[in-house]
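1. Give me a model of this one.
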Amino acid sequence: MMNEEQFEEDLEKSLNEALISCEKCHFCNTVCPVVDTRVTQGPFGISRAIYYGLQWNEFTASLRDLVYSCTTCGKCDLMCKKVSRALPLTEIIEKAREFLLVEKMVGPMPDQVGVLKNMHVRGNPWGNPPHERTQWAEGLDIAFASKDNKVDVLYFVGCASSYDAQGQKIAKNLSRILKQTGINFGILENETCSGHEARRMGETGLFAYLSEANMKMFEEASINHIVTGDPHSFYSFSQEYPDKGNGFKVQHYTQFLNELIDDGKLELSSQVSKTVMYHDPCYLGRHSEVFEEPRKLIQSIPGVTLVEMENVREDSDCCGMGGGRMWMELPSSLLSSQAISERRIYQALDTGAEVLLTACPFCNITLNDAVKSLEKEGSLAVMDITELIAMSL
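-> Here you go, the predicted model:
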């Protein structure tokens, strides 16, 4: 596996060297959420297309579309590690996106150009006004963390939970839970995008800019403990930021709330009589290996029965919206995000459980949309774990 420094030295050379190592076994395609019956798609098809694009010096819109079809879920990485050369396929695809964007000016996808500009100018992918970022917190008496107002825990909300109506439920419920414990927590008045999706789209320069902006705010407010409900931000803070989280403690809320329950600071007393299942978000589960904490948290809710659905933990299927796919339309020749999320809903319906839980605003938004598109609102509800915990306070 090539490290970050080797990739940065010469993108074209390092991509070539990594792709030559492929044994062409096709096993990666057997677990890919975006692949259909054609071997030309999925991680094998993408990697071969990149390889021949490099050999022939041809970087077309069709190649770009294929490279950007990946959800960066990481299932192919695990399969390659199990049966083949352990190639970092997700990293190779992300570096190919950077190569197409920075060196060949073919990427990103047309729909993503404005998204990246919005992140740079307004600090969020939708381009909403920055002053509206904290409107969800109005009337909730939540403190703003600053150099003059030190907090023990910073709740990093993230873009989706700040601006999307579905995501705002997560922010409100988690804030209510934290207030119940008496924890001295706050949010940033000028919070900006973590940059995670910019990096997934290949815009590493923008990621560096946003990460530096966030690190500066964390330092100015003397932040040493961050809790977030966004697995994408959690992953970037803990594994991709300049000091990779060494300067402060980073936790997903499922980890933090478990600690509070164990310490007797959070008590769940009201019965919630529901049969539920849990969908592992890619960047919380497979990429960050947080599998037990969400399940332990769910099982701590009185009255809840947890059942497992098909493909869970490291084998969990993607919701379809990772890797920048939330902000783009793919050609009809490539599998749509809606088809991927609807497939996951069918797996959930097979369990007979009434609630599908997740711990990611992206998954929450996407899977809720899939339930509606399938007209299954009467059979299945999609919720974030925080919603069930709030019911039990």
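2. Please count neighbours and contacts with C-alpha atoms only from this point.
-> Fine.
3. Strands of the stretch 101-250 of the chain, residue ranges please.
-> 143-144, 153-156, 185-187, 225-228, 249-252 (DSSP state E, counting those that start in this stretch).
4. Which strands and helices lie in contact with the second one?
-> If I follow you right, that is strand 153-156. On a contact count with 3 or more CA pairs under 8 Å, 6 or more residues apart in numbering; DSSP states H and E, strand 153-156 meets strand 185-187, strand 225-228.
5. to compare against the first, here's another:
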Amino acid sequence: MATTENIELEEPNADASLFVKEGYDEPITEDNVPEGIRTDAYLEFAGRHHFDREEDPVFQQTGNDLHTGTGFHTSILSLERGIASMDELVDQFTYALQDGGGEMINPNTLFAADFYRYGSTTTDLVRKVRHDLVEAGYEYPGLEKVQESVEESIELAQDPERHTAWASDLDLSRDEGDVILFAAGPMTTVEEPEIPQASAKVLKAAGVDVGILSDPLPIDLEAYEVGYEEEYKKFAKTNVEKLKETGVENVVVCDSHSWLGFQRDYKRMFGDLPFEVTYITDYIADLIDAGDLELTEKVDRTVAYHDSSGLNALSYVWESPREVLEEIPGLTFEDRDHVTRWGCDCGYGTSNFRALHPDLSRDIGEERLLEAEDLGVDDLVVACSYAKNQFDWVKEERSSRIETPFIADLVIEALGGN
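-> Okay, the predicted model is just below:
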């Protein structure tokens, strides 16, 4: 198990919670399903709607009701009634992308959220159950691979020079600037360094003094689920304190997992953050609107946009990518309504679904590329390093003519390539 002894970490408050509903901080056991979770499970079961199947990429591939939000909640109700056992949950709960689409179309959300402030939170339930299974000593297929990916992140965090090597030729400020561009973790800084590089270049082209943290800590959403809850919370508290110490008012994020960490987990644990957090597409759209970026060069391509689940269904970033693409001269943008994109997913998932079910993950990714081909576009534009990496991984074994450029790269082309 990876250690953090070489990293100076802040201690979060003992009551720092990743959940908003009652009962989710109590352990689920054979003999006890906390009341709040039991209520959630009953409301899902009583709905008898199955709407979430239509928006669930996993169900569309497996056809198994157990792999839906309704299925997950019903199994918890079965556990509470003594019909099911903990070991029967082990395999089932690996079949969740945690993409949020099923939650959005769920009647408990559609018809009760605005007035009663109650909605479906399947993603929270899946995270909770996986965490409790691991804490109770259960192992599930792919667990070791997910743990290895978290350990890789922890090891990278202990090597700040390698962690920030992507920025070595960009002349970026350290721990200061107009904004801090937050890039952390192996996926964004090592596997897909072109993502933060392109993001920084666009910001600099607008005259923004871009800074980065000298020693950022990764935001691995799956860490909580696989035995690294303490490390995840300490990394979170330390990131917040480091960013606060820089004195910047705005932190810009360029991958959907870190964004979801800030917008969901960090705010749940620490309340209002002492700085604004903005997604890269929102920031670029604002720069264009303010006249700070002049897109003058034609980009002669036909494109569609991929709504990453961590941006669209889970955190509502859907307008700005479309606004940016519509401002690029020469670009033909074949748009699809973001609501119908709730069921879209690249197949990576928000907690490394790819490590749990690689073949199924690849099938889901291929389905998304085939959909883009059917639209007759040249490119499926992405706004996240995880989606970029996933589609490239899918194309290694499944042929596709579709290219998947990062949205900032198209902006750079429209700026003249500088």
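6. what TM-score comes out when they're superposed?
-> The TM-score (TM-score structural alignment, normalised by the length of the first structure) is 0.87; 376 aligned residues with a CA RMSD of 2.6 Å.
7. related to what we said a few turns ago, of the helices and strands packed on strand 153-156 of the first structure, which approaches Pro33 of the first structure most closely?
-> Shortest distance between Pro33 of the first structure and those, using CA to CA, is found for strand 225-228: 26.4 Å.
8. What residues in the second structure pair up with that closest one?
-> Matched against the second structure by TM-score structural alignment, strand 225-228 of the first structure falls on residues 250-253.
9. all helices for the stretch 251-400 of the second structure, in order.
-> With helices called from DSSP state H, counting those that start in this stretch, the stretch 251-400 of the second structure shows them at 256-260, 267-270, 280-289, 319-326, 353-356, 358-374, 385-395.
10. Buried residues in the longest one, which are they?
-> Within helix 358-374 of the second structure, the residues that count as buried by 16 or more other CA atoms under 10 Å are 358, 360-370, 372-373.
11. Tell me which of the strands of the stretch 101-250 of the first structure sits most buried.
-> With neighbours taken as mean count of other CA atoms under 10 Å, the strands of the stretch 101-250 of the first structure reach their highest mean count in strand 153-156, at a mean of 24.
12. and it, which stretch of the second structure?
-> Taken onto the second structure by TM-score structural alignment, strand 153-156 of the first structure occupies residues 179-182 there.
13. Now distance to Leu100 of the first structure too, for the strands of the stretch 101-250 of the first structure, in JSON lines please.
-> Conversion of those to JSON lines gives the following (distance: least, CA to CA, whole Å):
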{"stretch": "strand 143-144", "distance to Leu100 of the first structure": "40"}
{"stretch": "strand 153-156", "distance to Leu100 of the first structure": "32"}
{"stretch": "strand 185-187", "distance to Leu100 of the first structure": "36"}
{"stretch": "strand 225-228", "distance to Leu100 of the first structure": "32"}
{"stretch": "strand 249-252", "distance to Leu100 of the first structure": "32"}
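14. Quick one: closest of the ones you listed to His287 of the first structure.
-> It is, among the strands of the stretch 101-250 of the first structure and with distance given as CA to CA, strand 249-252, at 13.1 Å.
15. Asp392 of the second structure maps to what in the first structure?
-> Correspondence of Asp392 of the second structure to the first structure, assessed by TM-score structural alignment: Asn368.
16. my guess is Thr74 of the second structure contacts Phe45, does it?
-> Yes. Using CA atoms under 8 Å, Thr74 of the second structure is in contact with Phe45, at 5.6 Å.
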